[in-house]
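S.K.: what follows is a protein structure lacking sequence information:
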């Protein structure tokens, strides 16, 4: 791959995740402070990610893979996304905001697959070439958080009181417009499937991989993956509002520690996976969710602020040791025949169904601990996902039978 193409793909990844990290992390705080949304309404807004994940395979499988170049679809989706982001920037009422965020996530979630397709199409050895490109996405997410907290100070108490957090949507609208236009300059990525070739709904959703559920171990893993997304939803939905409400300085910037941790533990994962095996790796990931939420429950923004920072830093173990190792396990169990279908099915089950349930539960529990002054009893809220993650940990430890899985880096 030449230097020009490397730059193009790296810049594409940077903007793709700068856009996501630039508004999604602070969404709960924005909705609560600017739009006075309750926990149920905030859950509805976050659930649009799940609806986007459910609908994305249809956009990719029935349209993108058959009729249009991937880079052109990417450009169109981000240009429309820029318009919707600008509309969100202008809204002052949740009932107006919700249709825009729903439309946006239905359009954005397919772009996650499109940027991968565009990248892989330019690579002779994706196993070696993809990671150095993809890491710019994580850098983009981190830069977005740092800009919000340390450059513009939009999540400071004074800015929150003045309603300045809405500017994140304007920032992202500009970034989305830039990526939309830039996408048309990307290397051409033609459709992968002949448009005359029949594609069934089963193909699109990866339902052929349901045959893998006959394997008891894979069934246990599949159910555990869906269940662990319930405590995961608590983090996405509540972490930033929680840190902001209890008075932690620069909460959005500090949350980028989680993305830095993700990069670090991604590098450590092959060694841990090889030495301790799949089951222990997954269990460590599950246990990390419990430990993280207990730190959130009993930490504070004063002398115990280090507990909050450690809880954020555990994101690398929480995510990589469960979800990434789970993708490896799925790839190994599926084999060549069902490889793509199995990954699609797991994504649909976790980011679609699992987190849809998780966001709803998180919203209900958060509302139940809302105080008259508008604050929350966060200690009691965080105990719920901690306990749930611990329960999934126990069930997986008891039921899943250890098996040797070879890791191919």
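M.R.: That came through, no problem. Computed from a prediction, not measured in an experiment: that's the story for all the values here.
S.K.: CA only for contacts and neighbour counts going forward, please
M.R.: Noted.
S.K.: end-to-end on stretch 250-258?
M.R.: Using CA to CA, to the nearest Å, one end of stretch 250-258 lies 14 Å from the other.
S.K.: ok, residues contacting it?
M.R.: Contacts with stretch 250-258, where a contact means CA atoms under 8 Å, 6 or more residues apart in numbering, come from 25-26, 141-142, 145-150, 153, 155-156, 240, 243-244, 309, 312-316.
S.K.: check stretch 323-336 too.
M.R.: Identification of contacts with stretch 323-336 by CA under 8 Å, 6+ apart yields 209, 212, 218, 269, 273, 278, 281-282, 339, 342-343, 405-407.
S.K.: can you give me how far that stretch is from the chain middle?
M.R.: The chain centre lies 19 Å from the centre of stretch 323-336; the measure is CA atoms, centre = their mean, to the nearest Å.
S.K.: please apply the same query to stretch 135-154.
M.R.: Per CA atoms, centre = their mean, the displacement of stretch 135-154 from the mean C-alpha position of its chain is 16 Å.
S.K.: what residue of the protein is the furthest out?
M.R.: residue 196 (34.0 Å; CA atoms, centre = their mean).
S.K.: surely that residue is within a helix?
M.R.: No - read with DSSP: H, G, I helix; E, B strand; the rest coil, residue 196 is coil and lies in no helix.
S.K.: any idea how far it lies from residue 65?
M.R.: According to CA to CA, residue 196 stands 12 Å off from residue 65.
S.K.: counting neighbours, which bits of stretch 379-395 end up buried?
M.R.: 379, 381-393 (16 or more other CA atoms under 10 Å).
S.K.: next, the one to line up against it:
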């Protein structure tokens, strides 16, 4: 089989595992009385991302080929996710936070490092085939987002988005991927001890970049913007589903199929990737980042103003805006880091960018978002909480707006189109 096709399948499965629960788990947690802990569940992804990818990266560099470690990690993650599903099934509505959270956390601890491991396998395979990774990897990676979307739709159509069944779906896809990973091209290991140290693998060498004012400001704002990354993943589905308590909206498509509606965000994401080269060359990193920041303002504000009935167009527009908010920040930020750092620490600098955004930023964001939602929304009330949810979304929008305004004045960068 053509190596590109094999890597397309790998990326499809890699993100299909994640898509099975990432946008719908919040609704399940609401249904089993764990609404106050949604942010804690999502924050665990950021917490384990601070150290697990580095640890497994060193193991893959020195002792266990990446494709085998990828398989082991997915088998292990699938096992704990299946146990979480079984616990949810056997406990019904009497789910205890400690047990479910522990099983989920162990699964996530082994899944999150596979995001990096799958990239390593892909880069190695493309290099072996004599193919340019910069040219050939992005089109392959897009199929990861397609896998994520397909998984979301499957969970929605099968009626699993509000119950424990999504954990079983995730585990099943993970098992299939675990088997498939063993068939991927072999990756070399460096048994001579010349692999990266833990300090290097975690990107800690790149902390010297904080000595440069420009880079220090960039990384700080990367963390502040990273706060927004997981908020809608955790709370969009519970919010849209909550309209079901109002007869006017109970039978609308959005309430019945919140996951499919939310998947428009991922569809937009795949399309907006194509806009980045043009916008970067035309406007430069500062204005591209500002566009992303104001897109987050619209993302949250439109969520607060919309509804699944006559206002569903605002939900749809919010989903479309997400592609700009996510891609213009993550991909453009990564390209900026690559261009502005010395070759000797570029890998570490990319690691630092991930730590600041998906590690510190996303963790702080989900925990902070939970505090905001808990402040406004009474999950124990029988009365609809739509207005209370709206206060939460407008709070998130106000936060994104403040970050954007301060960034506009604090980040000084002269755009030079000839460098792109």
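M.R.: Alright, I've got the coordinates. A quick note: this is a predicted structure, and the numbers were derived from the prediction, not measured.
S.K.: need the TM-score between these chains.
M.R.: The TM-score (TM-score structural alignment, normalised by the length of the first structure) is 0.92; 395 aligned residues with a CA RMSD of 1.7 Å.
S.K.: which neighbouring elements make contact with the longest helix along the second structure?
M.R.: Ordering each helix of the second structure by length in residues (DSSP state H) puts helix 97-128 first. Where contact means 3 or more CA pairs under 8 Å, 6 or more residues apart in numbering; DSSP states H and E, helix 97-128 of the second structure is packed against helix 3-19, helix 38-49, helix 52-62, helix 66-91, helix 133-157.
S.K.: recalculate using a threshold of 10 Å.
M.R.: Here helix 97-128 of the second structure touches helix 3-19, helix 38-49, helix 52-62, helix 66-91, helix 133-157, helix 165-181, going by 3 or more CA pairs under 10 Å, 6 or more residues apart in numbering; DSSP states H and E.
S.K.: just put these in CSV and tack on distance to residue 111 of the second structure.
M.R.: Shown next, in CSV, are those (distance: least, CA to CA, whole Å):
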stretch, distance to residue 111 of the second structure
helix 3-19, 9
helix 38-49, 9
helix 52-62, 9
helix 66-91, 6
helix 133-157, 14
helix 165-181, 9
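S.K.: between these, which one is nearest to residue 304 of the second structure?
M.R.: Closest of those to residue 304 of the second structure is helix 38-49, at 18.7 Å (criterion: CA to CA).
S.K.: show where that closest one falls in the first structure, residue numbers please.
M.R.: Under TM-score structural alignment, the match for helix 38-49 of the second structure in the first structure covers residues 42-53.
S.K.: give me the mean deviation of the matching stretch from the second structure.
M.R.: Following the fit onto the second structure, the mean deviation recorded for stretch 42-53 of the first structure is 1.1 Å by mean CA distance after the TM-score superposition for the first structure.
S.K.: likewise for stretch 289-297 of the first structure?
M.R.: Mean deviation for stretch 289-297 of the first structure: 0.8 Å (mean CA distance after the TM-score superposition for the first structure).
S.K.: so that stretch corresponds to what in the second structure?
M.R.: Against the second structure, stretch 289-297 of the first structure falls on residues 296-304 (TM-score structural alignment).
S.K.: run the chain-centre distance for the matching stretch.
M.R.: On the basis of CA atoms, centre = their mean, stretch 296-304 of the second structure sits 18 Å off its chain's mean C-alpha point.
S.K.: so how far is residue 302 of the first structure from the counterpart of residue 338 of the second structure in the first structure?
M.R.: By TM-score structural alignment, residue 338 of the second structure lines up with residue 331 in the first structure. With distances taken as CA to CA, residue 331 of the first structure is found 45 Å from residue 302 of the first structure.
S.K.: more crowded one of these two?
M.R.: Legend: neighbour count by other CA atoms under 10 Å for residue 331 of the first structure and residue 302, higher for residue 331 (17 against 10).
S.K.: quick one: what helix or strand has the more buried one in it?
M.R.: In this structure, residue 331 of the first structure sits in helix 325-347 according to DSSP states H and E.
S.K.: mean per-residue distance, that helix to the second structure?
M.R.: Comparison of helix 325-347 of the first structure with the second structure after fitting gives an average deviation of 0.7 Å (mean CA distance after the TM-score superposition for the first structure).
S.K.: the helix or strand following that helix: how far from the chain's middle?
M.R.: Later in the chain than helix 325-347 of the first structure, the nearest helix or strand by DSSP H and E is helix 355-368. Here the centre of helix 355-368 of the first structure is set off from its chain's centre by 17 Å, with CA atoms, centre = their mean.
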